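[1] what follows is a predicted structure for the sequence shown.
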Amino acid sequence: MAKSPLPPRDAECIFCKIVAGELPCHKVHEDEHTIAFMDIFPASPGHVLVIPKDHHPDLLAMPDDLLGPVMAATRRVALAVAKSQGPDGMNLFQANGVAAGQTVFHFHMHILPRRTGDGVLSTEHGKRAGDHAMLAREAEALRGALADM
């Protein structure tokens, strides 16, 4: 993947301003394609964000060739979080759209170190079996959408 001299950016995006050095951050990692820094509104101690240097508002807008470098950086930083924080567990998450809780519209991965019983995120999903007929219809619709791509 060739690197352009200046990554695509959105002049109003807080993360683009961090990448450009216009806003400070507590940087923990940087490479050719990504930067990782401490979340200034942490959900848990050690909460880190990993972003591409290029501006892409969400996962659906991300180019395929940039997903690998972002996930590789996420894994590398997650390993460092595990080593330095010694958490009981870790969540990695990424939100797309307001309804999903996205507040900064620049693709980013959250690394959340977890402690047993910290109550940071609900783990109640998966406690109730889904309706198999509905699951079958949803799977068929997804296979059709994938075939059209």
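    Looks like it came in fine.

[2] switch to C-alpha atoms for all contacts and neighbour counts from now on
    OK.

[3] just checking, N91 touches P113?
    Yes. Judged on Cα atoms under 8 Å, N91 makes contact with P113 at a distance of 6.5 Å.

[4] let's bring in a second model and compare:
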Amino acid sequence: MSDCLFCKIAANQIPVKRLDEDDLSLAFADINPQAPKHLLVIPKAHYATAADAPAELLGALLAKAAALGERELPNGYRIVINTRDDGGQTVHHLHLHLLGGRHMGWPPG
């Protein structure tokens, strides 16, 4: 999708510090962090929401986020997928938030 921010990042049109990358996904720091450490995991292919993505890809993204969390946030982390406007999704390209670096309260909001 030509006007999608995350598609441009995946295509190297917008530079980011890549924390992890494979054929399917890319991980990098969020530019608007909501926790002391806030990382994103995106698929390289465009899927607007989690509901649009194949189950195998969702599993791979979750596994990638968990591995990254274990590496980057050994004291604990939260994985979040916001879906559509009411779910808090602001970039309509599937992405997983990995939040940590502090105690995460409950309920989240």
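    Nice, I can see it. Predicted model only: the values in this text are computed from it and were never measured.

[5] just how off-centre is stretch 63-83 of the second structure within its chain?
    Distance, stretch centre to chain centre, for stretch 63-83 of the second structure: 9 Å (Cα atoms, centre = their mean, to the nearest Å).

[6] any chance you could list what contacts that stretch?
    20, 41, 49-50, 88-89, 94-101, 104 (Cα atoms under 8 Å, 6 or more residues apart in numbering).

[7] how long is it from one end to the other?
    Using Cα to Cα, to the nearest Å, one end of stretch 63-83 of the second structure lies 19 Å from the other.

[8] continuing past the longest helix seen in the first structure, what's the next helix or strand?
    Determined from DSSP state H, the single longest helix within the first structure is helix 64-85. Remark: after helix 64-85 of the first structure, the chain's next helix or strand is strand 89-93, criterion DSSP states H and E.

[9] tell me the angle that following strand makes with helix 64-85.
    Angle between the axes of strand 89-93 of the first structure and helix 64-85 is 160 degrees (criterion: axes from the mean of the first three to the mean of the last three Cα atoms, to 10 degrees).

[10] show me which positions of stretch 90-106 of the first structure end up buried.
    Under the neighbour-count criterion of 16 or more other Cα atoms under 10 Å, stretch 90-106 of the first structure has 90, 95-96, 102, 104-106 buried.

[11] got the residues you listed as JSON lines, with distance to P69 of the first structure and secondary structure columns?
    As requested, those are exported to JSON lines (distance: Cα to Cα, whole Å; DSSP: H, G, I helix; E, B strand; the rest coil):
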{"residue": "M90", "distance to P69 of the first structure": "20", "secondary structure": "strand"}
{"residue": "A95", "distance to P69 of the first structure": "18", "secondary structure": "coil"}
{"residue": "N96", "distance to P69 of the first structure": "19", "secondary structure": "coil"}
{"residue": "Q102", "distance to P69 of the first structure": "21", "secondary structure": "coil"}
{"residue": "V104", "distance to P69 of the first structure": "20", "secondary structure": "coil"}
{"residue": "F105", "distance to P69 of the first structure": "19", "secondary structure": "coil"}
{"residue": "H106", "distance to P69 of the first structure": "16", "secondary structure": "coil"}
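
[12] which member of those is positioned nearest V19 of the first structure?
    Distances from V19 of the first structure to these, taken as Cα to Cα, are shortest for H106 (11.3 Å).

[13] now do the same for the closest one: its match in the second structure.
    The alignment partner of H106 of the first structure in the second structure, by TM-score structural alignment, is H93.

[14] P42 of the first structure too?
    Correspondence of P42 of the first structure to the second structure, assessed by TM-score structural alignment: P33.
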